[in-house]
Each structure stands twice: as structure tokens, then as C-alpha cells.
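S.K.: Sequence first, predicted coordinates after that:
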Amino acid sequence: MFKNFLLVHKKTLKFFLRTQSTIYALSSGQGKCGVAVIRVSGASTELALQCLTGLSNPKPRTAILRSIKHPSNHEILDKGLILWFPGPHSFTGEDCCEFHVHGGIAVVNSVLNALGSLPDLRLAEPGEFTRRAFHNGKLDLTEVEGLADLLQAETEIQRKQAFLQTQGALSKLYNKWRGSLIKSVAHIEAHIDFEETETIDEGVLEHIVKEIETMRDEIDKHLNDGRKGELLRNGVKTVILGEPNVGKSSLLNLLCKRPAAIVTPVEGTTRDILEVTLNIEGYPLVLADTAGLRTETDDIVEKEGIIRAKRSYECADLVILVIDSEKYYSWLHNHSSGSTTDYLKFYVEKLGLHDLLNYESNDEIFTKECIIVFNKLDLVENSLNLQNSSQINCLSCKSEDGVPDLVNSISNKLKVLCGEPSAEHPSMNQVRHRQHLSNCLKCLNSSLEKSSNDTVLMAESLRKALRHLGYLVGVTTTEQLLDVIFKDFCIGK
């Protein structure tokens, strides 16, 4: 127990010393560039500014052109713009300044070395500027995560979702629930304390129950959003499936506009999973090419490829099912009464993907979101005579006819899967959010079950629910949780 006490206080002391020091780092990108931004934050920032530029009491948030000198020998290192942000009106909440210097590597290193020569200044750790902003109440945890996503965003819709989160779209929602729950806990505790004296208004408990039921329904709706935010943040996992030599690799190359996959007339060319990440009209698509599926093969390598293809299918959010138009035309010739739906069922069963078929519904054929592609259209002389042709894409990978229509179909599917980010209806995008909200929902349901017979236990369940909402925004937190959240931040942010 004494060891645990020492360990806790050692961590507290280490954190205190770390936050008391003044930090600096290159905040712009590495390598040669026109302008580099070096950021400083902490109690000794003004001293550092004075030592390198001679400025004292500079005008806040005003760009000033100054020579930057080494504090030891007063050699001029560069001439650049200086910005001063006195705390608490800064990104970190502390005194901050920025040196906007020429972006050459030697220039940047000389300024960093000059800052490092000053007492009480040290190089910042990854994400330390943002971490200080969090500890000083400038950002909550959801806004911190939004900032991290904004730095990682590769598509326009990802950027939009991340930016809305940095502006508090999620934290406003979670803090609204948290504020409502704090009131409910306060009222029910007052009800418990004053129940015997009857000095509290009648109907308070009934009102609390209605409030909790409303919140429970809102959280449940928020959780059951089809993982839209998570899919947008991580990319929609999409797998191309079909028989050998049906044109899967050719399709992948067409979509990514480069020869990413090897294409030959030989069946079974693709053995392993080949993944590429694409930007489809602002939505992220993680596209996987797979081995051709068939139930019988003596090739041990091909068998492993088929196993991996099915494993990739199981994890996929979207399936692109590729079909040989010639084979469909031949089947239709031999099955005059058969329909396109009949062939799709026959084809999927032939591939061994029985769980992809929805046997319980006549309207929805597939159990997953699926795009059907009839390839090799250039080899078919007559019309394919497709039923439900609006749901089917016909193309030729050889002539590239029909590719724009396929891209449009993929884009429409991505819009359905990911949604459109908005401040009014923000989507959670972290597994951490889902876990805490699910636990909060369990506690709310537990409190409602106890509302009729034990208000003390009901209050305890509400306090647990409140704790989970606190973990979401960072009111209740641990150093381990913060380490996980900040581990992917870059130095200088």
C-alpha cells in the first residue's frame, strides 16, 4: 500500500514538474519550406522572447518583424515575424509565442538550439501543447480527439467531421446530458434526504424518471447510428469478390488509376489481399482486392488466398460483387424462366458466401451493403436483359465504359454508410465513446428498474452513469487514458 502511495505521488510530482517547465518545438512540417513556425509555451516564454529578440512587453497577437539572436553570443540567426500570446488567452492557456522564420533546416535548428540554451526550457513531447490546453480547460477530451483527427484527415468529409468536433459538436451534446444528469442526481438525493419531512415538492421522482427516460432514448438513438462516424474516421472497408479471372484486379486498377494489382489472363493470379485507400468524392474507401473464390482447388497457395478473401469479407462494411457478363448471358440462355435475382443467388452460393444471402426477405437479397458489377460487357453482343438494373452496374474494364456510373454508385453507398456530418446531429467516431455511452445506458436502465422500490440504489446507478459521461469529456480521467489519446500526436502540437 505504501508503495502504491509513493508511486501515485511520484507520478503526480513528475506531472507537476513537467507542466511547470517551458516547452518549445517546431510546429510546422519537417523539411525545407518557405516559412517554419516554432512555438514556445510556459512561464518563461516572455523571458525567452526577450533573450532572442530584445522585445519587452510586446503587443499581444500582433506580428512584429525582428532579428532573432543567439542569447549567448548575440549572433543574428535569422529575421522573422514574432507573435506574442499572453495567457490565458492562448492555445495552451499559458504564455505563448511563435517565431515565424525561414524554413531551411539549418535556420530552424539554430533557433531551436538557441531556445534550448536557456534555463527552464526544454523540447516539447508529442502532443504536449494540446495536453496543456486540455489541463488548462481550453479543450475537453472530445475536442482534443477532434483535433487529432483533423491533423490526420485525408478527405474532405473527414475534415468536416473532425472540424465540427474541434468546435465542440460532440462535447455540447455530452455536456448537455451530463448537466441534466447532475440535476437529476441532486434532486433524487434531496428527495432521499427530505422524504420523511415531506418538505420537498410532490411528483419530483416522477419528473426525474421522465428526464432519465428521455436521456436514455437519446443516448440509445445516438449509439444506434450504424457506426457512421467511426466508418468515416477509419474508412469504409470494402472488398471486391468474385470468381477467378472475373476482372477484380482490373477493377481495382481502374478505381485507383494505377497498376496496383498484377493482371494476367491466368486464373488465380491474385493470391494475397491487396489494399488501397481511395478518396471517393470526399469519403474514404479502404478497397481490398482478393483471390478468386471457388469451392474446389488443389493449389495449397490458392486455398490460403481463398481463406484470406473470406476473412476480409467478414470484416467488410461494403461488398463489390463482380460477375462475368458472358457467363450470366450463357446461364440466362439455358434458364429462360430465370431472373437476375435467381442468378445472383446461384452465383453467391457458388462462391460459398451463403451468409451474404438474405433468405428471410424477398426485397433485400444481401445481408451486407453490396454493389453488383457485371464486367466484360464488351464481350456480350446483346443486351443483358437485367431486372432491377438501377441497382446493378454494367461495365467493361477493358474499354472503361461504365466506370463513372460505378464510381457514382460507390459514392451513394458511402453517403448512406457514413452520413453527412453536421453540428446538429454529430456522430461519435471513437470506440472509447461507444464503450462509455453503452455503460452509461446500462446504468440509466438500471436506475429506472430501481426507481419504484429503492431510490438509494437508483441514485447510485445515476452516479455511475454520470461518471461515464465524465470520462467522455475528461472531467473524470486518468493519466493512462490521456497517454492513449495523445500517443499519436506529433511534436509541436
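M.R.: Yep, that arrived.
S.K.: only C-alpha atoms for contact and neighbour calcs from this point on.
M.R.: Will do.
S.K.: Which strands or helices does the lengthiest strand in the chain pack on?
M.R.: In the chain, with assignment by DSSP state E, the single longest strand is strand 76-85. Packing contacts for strand 76-85, counted by 3 or more Cα pairs under 8 Å, 6 or more residues apart in numbering; DSSP states H and E, involve strand 64-69, strand 96-102, helix 105-116.
S.K.: These into TSV, with extra columns for mean neighbour count and distance to Asp454?
M.R.: Listed next are the helices and strands packed on strand 76-85 as TSV, based on neighbours: other Cα atoms under 10 Å; distance: least, Cα to Cα, whole Å:
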stretch	mean neighbour count	distance to Asp454
strand 64-69	18	66
strand 96-102	24	53
helix 105-116	17	62
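S.K.: closest to Lys11 out of the ones you listed?
M.R.: Relative to Lys11, the nearest member of these by Cα to Cα is helix 105-116, separated by 25.0 Å.
S.K.: Beyond the closest one, next helix or strand please.
M.R.: Counting by DSSP states H and E, the element after helix 105-116 in chain order, helix or strand, is strand 121-123.
S.K.: hmm, back to that, any chance of the helices and strands packed on strand 76-85 in JSON lines, plus distance to Gln30?
M.R.: Conversion of the helices and strands packed on strand 76-85 to JSON lines gives the following (distance: least, Cα to Cα, whole Å):
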{"stretch": "strand 64-69", "distance to Gln30": "20"}
{"stretch": "strand 96-102", "distance to Gln30": "13"}
{"stretch": "helix 105-116", "distance to Gln30": "8"}
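S.K.: and the top helix by length along the chain, what does it pack onto?
M.R.: Ranked by residue count, the top helix of the chain under DSSP state H comes out as helix 169-194. Judged by 3+ Cα pairs under 8 Å, 6+ apart, helix 169-194 is in contact with helix 141-152, helix 204-223, helix 455-473.
S.K.: A further structure is provided below for comparison with the first:
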Amino acid sequence: MATSKDSIVALSSGRLPAGIAVIRISGPKTRFVIETIAGGIKDRFATLRKLMAPDGSVIDHGLVVFFPGPGSFTGEDVGEFHVHGSRAVAAKMLETLTGFAGVRHAEPGEFTRRAFLNGKLNLVETEALADLVNAETEAQRRFAVRNAEGAQSELYSGWRRRLIHARAMIEAEIDFADEEDVPGSVSKAVWTDVAAMADEIERHIQGFKAAEIIRDGFEVVILGAPNAGKSSLFNSLAQREAAIVTDEPGTTRDLLEVVLDLHGMRVRVVDTAGLREAAGKVETIGIERARAKAGGADLVLLLEDMVDPQPVGAVPTGVPLLRIGTKTDLMGARRGAYDLAISSKEGTGISELLDEILGRAATAVGGAGDILPSRLRHVELLEEAKDFLLAALSGQSLELRAEELRVATDRLGRITGAVDVEDMLDVIFSQFCIGK
């Protein structure tokens, strides 16, 4: 049975084969395992060693590093073996390490979970570390690094400290209501700060949309009548034949998606079924999906064939929209009533379109320099905390208002893990790979 007293081991580097494989071990048996396999080494120094199997055979030659706890990533004794990155070497190393009593394979995220349980990270920093591991664009990396360094945690902890102080002042007023040493001006100042904090939290919550765009991508949906050039544009942006392009109307019947990295910004482009009235059953389903997808997009590109314009019916309202004329290779550079005119065949206007998409994506995350809530979990707890603050501000009984402050403090503490959050741990740490 797996327990937290076991030592855990896993491949912590990338997919094999590779130039080097890094195998990590953490737990009470770490030093014994290293000294048995590699001999004695100096703490925190990378040492080249011959790595020996129990039968006396050589597994490999590699670097060994030992980090004594609590000054390690997990807070426990941690070791790393840097060996040649073949599948055979990694498999033999893992087989040898787990052959020791009390040493087992790590579960997903278990190294980071131990770091949290040992006070090396809080929950917000843990989630930021997961974002950093999964970052694909420069914007995602910057966002994750800032949170991993504690900017987001400090904001939430700061609010919590202010609430703890507010509760102390209010409870002092309750306990010493008859004492002259507790002036009413103290209570007034507390409630002024609580009102300001409720406003701060609400403004912070409003930044979640920008955080979603950074993490999940700025969603661009291509709409238009059949043969308006949607799939041709989609392929041009993807720089490959991702969608079938023919003269037959209704070729695209389902949603197709490609992810672009535009100067460090993640952008998701979605190709959709052509919008028309006279369509078969399957195509009609595709059209319904297209309209629904466009309704939740960050930007809609409404394409129209300038040679043969066709009606598309109602378009989504409340969504930013660019009207784009297509096939300028047949019509010339005339823009007319369109925001942009392009030719996917010749590449005309594509760079201008990409610049426009990037500009709108950058505007959508314009507050990315601010501290943003990075998880829906944060937003939900922040909403609850704000509601309790508002209830405290509007309450009558001082005892009940103090209780509202206590519950709001609890909700803020749950974000960083400052209170009991065991029910959330499995969900959070399951996001990590085995070796993290």
C-alpha cells in the first residue's frame, strides 16, 4: 500500500529516447539508495559516478546529485540521476530503484504534492507550476512564472491578513463594548477597508477573462456562406491542408480547429460549416454548431465571396466581428464595405489579417500585466468571499457581521491552502505528469 512515508521515484525528464534522462527520487530512503548504487557523494554537487545494479553489473555512467531535506524541492531528501536517455537505461534504473524496500513509482504530481504538504509551495504556486510545465507560448510562460514567484499568492494572502485584522478589531469592540479604550472610529475604519476590499476583489475577478485567453487561447471563428473561402483561409493560417477544399458546397460539416502562436500569444482558429438555408440533415447540424461556436468566440471572421456574394442569415451579436472580402485575385484589391480583403490563393492580405487578430488578442489581455485569477476555482472562492464581505457590510448585528468576515477569511484561505483543503488536492495534483 502506497504511503507518504515511502520514497518515490520517476522519470522527470522528457520523452525517450533523448540525450539525457533525469530520474528523480524523494523520501527517507534517498541517501541510502544513492550510496548503494553510486557510492558516497557530496551534498548539492553533481558527481560523475558508475551506477551499479544489485548483481554488481554496471547500469550506466552518469551524474548524481543529492539535495538533503528540507532544503529541496519536496522538503525531503531528494536525489537525481542524470543518465543516458535510452529507454533501456531508464527502464533498468527505475527497476533497480524500485527494487529497494520502501521505494515505489511516484503517482502523478506526487513530488509537487509533497512539496505542498511540506510547506515548500502553496496551492496557487502549485497551480502556477502546473501552468509553467504546460506552457506553450511566451505569454503563458510569463503568466505562469509571475504566479509561480508568488505575486498571486501575496495578493490573496494580503487580503486575508487584512480580514484577520478587521475581525480582531470588530471582536475587540464586541468583547469590550463598555470600555472607553475601544473607540468607535476603529470600527468605522475597519468597515471602510472591508468595503474597499470588496471592490478590489470584484475588479480582480473581472480579469479572469484575460487569464482564460492567456491560458486557453484567443478563439477566432470563421463564418461565411459555402464556398466563401473559409477552409482556404483556415489552411492558409494553419500552413497545411487541414481542411478539405472543393467547389462542392457543404464540404465542411464539423468544427475544425488549429492553434497558432502569434508572437507569443496562443490563438485558436475554428473553421465551420458554410451558412445556408437549403442544407441536408447532417449539414444543418454543422451549421447549428457553427452559429453556437461563433456566439462564444472572442472574434468572428465573417467571410464573403466578392465575386458571388451569398446571404448567410443572422450573425452573432455581442461578439467582435470582422467582415472580410475574399478572392481578391479575381476581383482586384477593392475593399468596399469590408474591413479587410484577402486572397488565400495568393496570400494577399493574410499578414494584415494576422496583425489584426494579434492586435485584438493583445487588447483582450491588456490587463495581463496585472495580477489575474488563473483558475475558475479561484474565481468561485473569490465570489463567495466578496458576497460574505457585502453581507457583513449590510448586516445589523455586530456578532453576525463578524461571522461573515470569518467565513470570507476562510474562503480566501482556501485559495492558497491556508485552511483545510484536502478535498481539492487530488484534482489539483492530477494535472501534473508522473515525474513532477
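M.R.: Cool, got the structure. Small disclaimer: the values here were computed from a predicted structure and weren't measured.
S.K.: will you turn the helices and strands packed on helix 169-194 of the first structure into TSV that also has mean neighbour count?
M.R.: Converted to TSV, those look like this (neighbours: other Cα atoms under 10 Å):
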stretch	mean neighbour count
helix 141-152	21
helix 204-223	16
helix 455-473	21
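S.K.: Spit out the contact partners of His191 of the first structure.
M.R.: 200, 204-205 (Cα atoms under 8 Å, 6 or more residues apart in numbering).
S.K.: what lines up against it once you look at the second structure?
M.R.: Using TM-score structural alignment as the criterion, His191 of the first structure maps onto Glu173 of the second structure.
S.K.: cool, and Cys370 of the first structure?
M.R.: Aligned against the second structure by TM-score structural alignment, Cys370 of the first structure finds its counterpart in Leu321.
S.K.: Its match contacts Leu303, doesn't it?
M.R.: No. With contact defined as Cα atoms under 8 Å, Leu321 of the second structure does not reach Leu303; the gap is 10.3 Å.
S.K.: In terms of neighbours, single out the busier of these two.
M.R.: Using other Cα atoms under 10 Å as the criterion, Leu321 of the second structure and Leu303 rank with Leu303 on top: 27 against 21.
S.K.: how deep is the residue nearest to Glu138 of the second structure when sequence neighbours are not counted tucked in, by neighbour count?
M.R.: Nearest residue to Glu138 of the second structure, sequence neighbours excluded (Cα to Cα, 6 or more residues apart in numbering): Gly264, at 4.3 Å. When neighbours are defined as other Cα under 10 Å, Gly264 of the second structure has 16 of them.
S.K.: who touches the aligned residue in the first structure for Gly264 of the second structure in this structure?
M.R.: Using TM-score structural alignment as the criterion, Gly264 of the second structure maps onto Gly282 of the first structure. Residues in contact with Gly282 of the first structure (Cα under 8 Å, 6+ apart) are 155-158.
S.K.: which one of these is nearest Cys256 of the first structure?
M.R.: Lowest distance from Cys256 of the first structure to the contacts of Gly282 of the first structure (Cα to Cα) belongs to Thr155, with 15.0 Å.
S.K.: thinking again about what came up before, list which of the contacts of His191 of the first structure are still in contact in the second structure.
M.R.: Here is what carries over to the second structure from the contacts of His191 of the first structure, by both residues aligned by TM-score structural alignment, their matches' Cα atoms under 8 Å: 200, 205.
S.K.: Just give me the residue right at the centre of the first structure.
M.R.: The first structure has Arg233 as the residue nearest its centroid, 3.0 Å off, counting by Cα atoms, centre = their mean.
S.K.: how close does the residue lying closest to Asp355 of the first structure once chain neighbours are set aside sit to Ala316 of the first structure?
M.R.: Nearest residue to Asp355 of the first structure in three dimensions, chain neighbours excluded: Thr367, at 7.3 Å (Cα to Cα, 6+ apart). Computed as Cα to Cα, to the nearest Å, the Thr367 of the first structure to Ala316 of the first structure distance reads 12 Å.
S.K.: Which one of those two is surrounded by more residues?
M.R.: A direct count of neighbours by other Cα under 10 Å for Thr367 of the first structure and Ala316 places Ala316 higher, at 19 against 14.
S.K.: The more buried one corresponds to which position in the second structure?
M.R.: Aligned by TM-score structural alignment, Ala316 of the first structure pairs with Ala297 of the second structure.
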